[in-house]
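Enquirer: I'll drop the sequence and a predicted model, then ask my questions.
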Amino acid sequence: MLDRFSDGNEQGYRDNAGGTVADGRTPPFRFMDDAYTADRGAWAASGAEWLGGNLKGLASKLGYLKRLGVSALWISPVFKQVAADPHSYHGYGIQNYLDVDPHFGTRQDLVDLVDGAHRHGIRVILDIILNHAGDVFGYCFDGNRYPADDGGMDPRWDGARYPVAGWRNAYGEANIPFAAVDPASHPYAWPNDAVWPAELQDAATFTTMGRIVNWDYDPEYYEGDFCTLKDIHHGDHVRDAEGRRIPDAFVTSPALVALCEVYKFWIALADVDGFRIDTVKHMEPGATRYFVSVIKEFAQSLGKENFFLVGEITGGRANAYNTLELTGLDAALGIDDIPDRMEYLAKGWREPTDYFDLFRNSALVNKSSHTWFGKHVVTLFDDHDQVRKGNAKGRFCGDKGNDGYEHLKAVLGLNLCSMGIPCLYYGTEQGFDGAGDNDRYLRECMFGGAFGSLQSCDRHFFDEEHEIYRFVADVVALRRQHLALSRGRQYLRELCDDLEPGEFRLPHLRDGRIRGMVPWSRLFADRELLLAINTDTEYDHAAWVTIDAALHAEPGTLTCLYSSDPEQIGSAADIIACNGRAARILVPAGGFVAYG
């Protein structure tokens, strides 16, 4: 979240080359002195506004990210926002698709950031929006046709178009004719009035059907406005006999063609490596498919054979799979049940099979590879809006009732070493604990300012000695050393606490909760790595765990390659002939281990 990451004014952090920065005005955060010292009301109110993170600040922290183990950087939208909206720091309310918002810097700052990232071996993925523009025009009052909600100026989707008062000017007034802007009568329209580029100023660019109320009703969620953000008409579709939209029969609109040109421009200018496409659920499959084809071909013409397109596809696994297959996107992000099951498995409130079965082959995918989902699904547990949690939002560590921080190493071990493309939300590596009834509480400032995490002000969080930062860096290094952790098949493993009276069973809820070990294996070629987390934050847990009998046919041991308890690293676990083959491993309280 660019506005919340770095303003470049921190002191006492390590620069990109590893040296300590002595100048700067914001000192490092110190827990005992600085936590929860800000006035709650003023602190919370500040989180709704622009706070000052920018591209140069982010560029100054590439070393921090590299040393953490980051290989790709997904940046929230950088494009120019509606000037009259003081709350669009998030970047999703675009007014000019061809410029960088001045709060963030300049086009050249973006070019410099990407160049710097590439020198550090980090790819850059820009968050882009095709579905909608910002609040660039206003509806006019239409009698009693729609429910009055804020003085009658709140059109709701009803399948028909609403009259438009005009483009908004820089002050938010809808007083410019809703058509191509005439520079003779509106010489000051550039750069803050209406929408740009000019190719988007045709009234037919927008559906003008009012905002979405039912987020799961087709065609409402395709054609309605995303709250105040104005829906763009991508083209016309044809349905089959069962009412499904046919991507092959989709006819593109001039607006979609213009947006393709816009995003080609950013690839050519900034040399970015991929796009994260916002709100794919709300786009016609045919429109997404067209965009993917155009962008892939353009990137390939520049020698970018692996330009990466990940779509925000909310909903379940089946919807994500079908969308990927229809559109040609490389990966899906936003599948609601993945972050839910990951978070609450690590806290002991979900069945392990419920999480691991998300990555099993089935009739759903009909793929021969055991790792199809692992290559096409982005996995994460913290994110910037947490749609799945409704109005009770909270980072993983914001869940004080479940000792979120004490489970943090377990969930990170699960995320980084189970199947999928792992994604880390900024601040998680510093134990950020935002929680509340609004997205702002998930978007604290790494650089402090008026809205620092842990209810602090004017203290930055770029602490490379933080125990969670060090844990992430260590586990990512482990992942890079062992191909099985990024490419391997995956199996939830049976375990047994006591060989004599017990029997091997998959880990499962007991009286509604798991307090103990959850083990799984990653297998690649002739190598098996045995991983495990402990959902009990008070006690270590040991158990016999099933491993692959063919790979371990001869007597031997497994070695602890990594543990959240450093003293355990290098210790041996005996392998015995039981339940095929089994090894006895130990997992520290609230911790993570890897044996191989």
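Expert: Received the coordinates, thanks.

Enquirer: from here on, contacts and neighbour counts on C-alpha atoms
Expert: Noted.

Enquirer: find the nearest non-adjacent residue to residue 539, please.
Expert: residue 589 (4.8 Å; CA to CA, 6 or more residues apart in numbering).

Enquirer: what about the one you found, which SS state?
Expert: Secondary structure state of residue 589, per DSSP: H, G, I helix; E, B strand; the rest coil, is coil.

Enquirer: now do residue 287
Expert: Under three-state DSSP, residue 287 comes out as helix.

Enquirer: going along the chain, name the strands of the stretch 101-250 of the chain.
Expert: 123-128, 132-133, 137-139, 164-168, 174-176, 230-231, 235-236 (DSSP state E, counting those that start in this stretch).

Enquirer: need the residues that contact the fourth one.
Expert: Under the criterion CA atoms under 8 Å, 6 or more residues apart in numbering, residues 135-140, 173-178, 193-195, 208 lie in contact with strand 164-168.

Enquirer: okay, one more to line up with it:
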Amino acid sequence: MSGIRSINDNAIQSVIQRAPTRGCYPSPLAWEDQVLYFMLPDRFSDGKETGYKDIRGQRVTKGTTPMYTNADNDNAAKDETDAEAWLDAGAKFVGGTLAGLQSKLGYLKRLGVTVIWIGPVFKQVAALQTYHGYGVQNFLDVEPRFGTREQLRHLVQSAHEVGIYVVLDIILNHSADVFAYEAGAPTYNGSVFPVKGFWDENRRPSIPMTDGPIDQRAFPSAFPNAAIWPLELQPQSTFDRKGSIGGDQWDTAPHFSKSSTWAMDRRATSAPRFTSSRSRAARTTSTSSAGNRTFQTVEITGLDAALGIGRVQQTLWKTPKGQCNPNDYFGLFRNAKFLNKGSHAWLRNRVVTMIDDHDQIWRGNDKARFCAFENPAVAPRLVLAAMGMNLCTLGIPCIYYGTEQAFDGAGGGDNKGHGADQFIREAMFGGGFGAFRSKGRHFFDESSFSYLEFAKICEIRRKEEALRRGRQYLRDISYDESGWGLPTIEGDQMKSIMAWSRIFNGIEILCAINTDTENETTVFVTVDHWIKPSGSSMGLIYASGESTNLHQTLTVSNDSGSGRSVVKLAVPPAGFVIYK
């Protein structure tokens, strides 16, 4: 256990002084070229799996946890007692480690991941089950249930050696539950409430909260498992002390005052600078700044990018399912008036986009992954179409761990038990809380349909600059070349092809998904008249699903009625295609 207690400790100051202006390791020049992968360290890997492939692609057989098969579905819910134990396991630390994560760098590399975004690794309150990592009690040490400082350094070094960047999730606006109020658990009303004291190592509020640091001579056991560290955070002025502002875990945790948060931000040395709803930027603008105010957050703060949760994720989730109009998503990336940037391409590297995440704030209390409630036979194809949209539209794409294995994030065997955060935080390594209501089975299967197809799309994205940096256009479609328009919902659901182009340096790439999960669909689609005049062609470079009508080459024709350059294409049910 580290003995560092202050940010003025020589070990901390030496790191700060050595760090370059932009961080400890050079950030990529263009974040839109990257593919991020987010995981919670407790839920990813414990290193005890068998049958997965190491960084060299060699099969590892020394572990004890076998790979999941379809026969293992619901193996943790065979009876009520078993199901209750599975649910209980999901609310606690399951056992993932930094060493386990390091052992899966090959799995991530072959998927096409270029950046691993690791949930908070800082020391949590020892007596609490804040497995997600956001209940930090010591900001200067690694959570021992995850590993050691040396293991964290080794993980980062190993990732860099294979060409993978590492982003460490940091929390700048709140701590864990580290003190008690006199009134128990007051609800926010704008007032400052009296504090009884910091929790000690036995979870008693016996350590006074004063105007200065804790008297370590009077309370020698305060370190390492009591109160909060570093000691600079211990004065009562550090905290708002205004009670709970909501039902979510980060809103009930003690919030730092603005001045203290700025002090921490000045000392942050890790790159890059991202923000989510837990960051200082979100704290000083709006609690929904990374949701419905994503673009304003980036503009106001000067951060590299904001995580597009809220409206961005909601429309990215619903569009491939045919539950909202495609323009609801694509319209978010147009050149809004408040940006004054002159081109919507400015947004290509300012928003991190992802289908699933560990909070899903836009769904309220109805938590579930993208694949929940879908027909198990359809889910892997539909999530592939969604990820195709995620990877091939504007933004910095991010894969949430398990999405590449089509996790459903549901709590009941009939996919109706849902709502709690834990259901969208399954353990990739199985343990007591594996995906699909399983236990004791891991999911590092590089032969699964969704993993293989994700990897193919990531590789195409890597090769095609237009898919990473190109301008973006949602295309008009027509079923008979007589009526043109953007696809829209008719009734309860849109069952149609949705097509868009990415254009860069005279190259147009046409992408399309089919929101109809049962029927193949054929439409005419507009393409760029100047780049693709009548008689030119586009070749198929990717297709998911099987189709007898899928064309390897599309010939561009001129629509006499509208003067458009158009192609006629077919997309399989829940399919995704790319033409160049």
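Expert: Sure thing, it's come through. Nothing here was measured: the structure is a model prediction, and the numbers come from that model.

Enquirer: buried subset of the contacts of strand 164-168 of the first structure, written for PyMOL?
Expert: Selection of buried members from the contacts of strand 164-168 of the first structure for PyMOL, criterion 16 or more other CA atoms under 10 Å:
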select buried, resi 135+136+137+138+139+140+173+174+176+177+178+193+194+195+208
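
Enquirer: list the residues that contact the aligned partner of residue 519 of the first structure in the second structure.
Expert: By TM-score structural alignment, residue 519 of the first structure lines up with residue 499 in the second structure. By CA under 8 Å, 6+ apart, the residues touching residue 499 of the second structure are 474-477, 510-513, 525.

Enquirer: and for the equivalent of residue 52 of the second structure over in the first structure, the neighbour number?
Expert: Correspondence of residue 52 of the second structure to the first structure, assessed by TM-score structural alignment: residue 13. For residue 13 of the first structure, the tally of surrounding residues (other CA atoms under 10 Å) stands at 22.

Enquirer: now the one 10 residues further on
Expert: Counted by other CA under 10 Å, the residues lying close to residue 23 of the first structure total 12.

Enquirer: ok, the aligned partner of it in the second structure to residue 428 of the second structure distance?
Expert: In the second structure, residue 23 of the first structure lines up with residue 62, judged by TM-score structural alignment. Residue 62 of the second structure is 18 Å from residue 428 of the second structure, where distance means CA to CA, to the nearest Å.

Enquirer: need the helices for the stretch 201-350 of the first structure, in chain order.
Expert: Secondary structure of the stretch 201-350 of the first structure (DSSP state H, counting those that start in this stretch): helices at 220-223, 254-270, 285-301, 317-327, 337-346.

Enquirer: re earlier: ok, the match of residue 52 of the second structure to residue 64 of the first structure distance?
Expert: 9 Å.

Enquirer: which neighbours do these two share?
Expert: residue 462.

Enquirer: what's the average distance of the longest helix along the second structure to the first structure?
Expert: Longest helix of the second structure, by residue count under DSSP state H: helix 449-463. Once fitted to the first structure, helix 449-463 of the second structure is off its aligned match by 0.6 Å on average (mean CA distance after the TM-score superposition for the first structure).

Enquirer: for whichever helix or strand comes after that helix, which helices and strands make contact with it?
Expert: Once the chain leaves helix 449-463 of the second structure, the next helix or strand it forms, by DSSP states H and E, is helix 465-469. Contact partners of helix 465-469 of the second structure among helices and strands, from 3 or more CA pairs under 8 Å, 6 or more residues apart in numbering; DSSP states H and E: helix 449-463, strand 497-504, strand 507-514.

Enquirer: burial check on residue 189 of the second structure, number of neighbours?
Expert: Neighbours of residue 189 of the second structure using other CA under 10 Å come to 11.

Enquirer: wait, it sits on residue 246?
Expert: No - Residue 189 of the second structure is beyond contact range of residue 246, at 11.4 Å (criterion: CA atoms under 8 Å).

Enquirer: if we can go back for a sec, report the contact partners of the counterpart of the residue nearest to residue 539 of the first structure in the second structure.
Expert: With TM-score structural alignment defining the correspondence, residue 589 of the first structure maps onto residue 573 in the second structure. Residues near residue 573 of the second structure by CA under 8 Å, 6+ apart: 514-521, 545.

Enquirer: what does residue 42 of the second structure give?
Expert: With CA under 8 Å, 6+ apart, residue 42 of the second structure has these contacts: 93-97, 131-132, 146, 427.

Enquirer: if we go to 6 Å?
Expert: 95-96 (CA atoms under 6 Å, 6 or more residues apart in numbering).

Enquirer: also the one 4 residues further on?
Expert: Shown in contact with residue 46 of the second structure (CA under 6 Å, 6+ apart): 96-97, 100.

Enquirer: just to be sure, it is in a strand?
Expert: No - counting by three-state DSSP, residue 46 of the second structure falls outside a strand, being coil.

Enquirer: how far away is it from residue 129 of the second structure?
Expert: 17 Å.

Enquirer: which residues touch the helix or strand residue 472 of the second structure falls within?
Expert: Under the criterion of DSSP H and E, residue 472 of the second structure resides in strand 471-474. Applying CA under 6 Å, 6+ apart, the set of residues contacting strand 471-474 of the second structure from outside is 345, 500-503.
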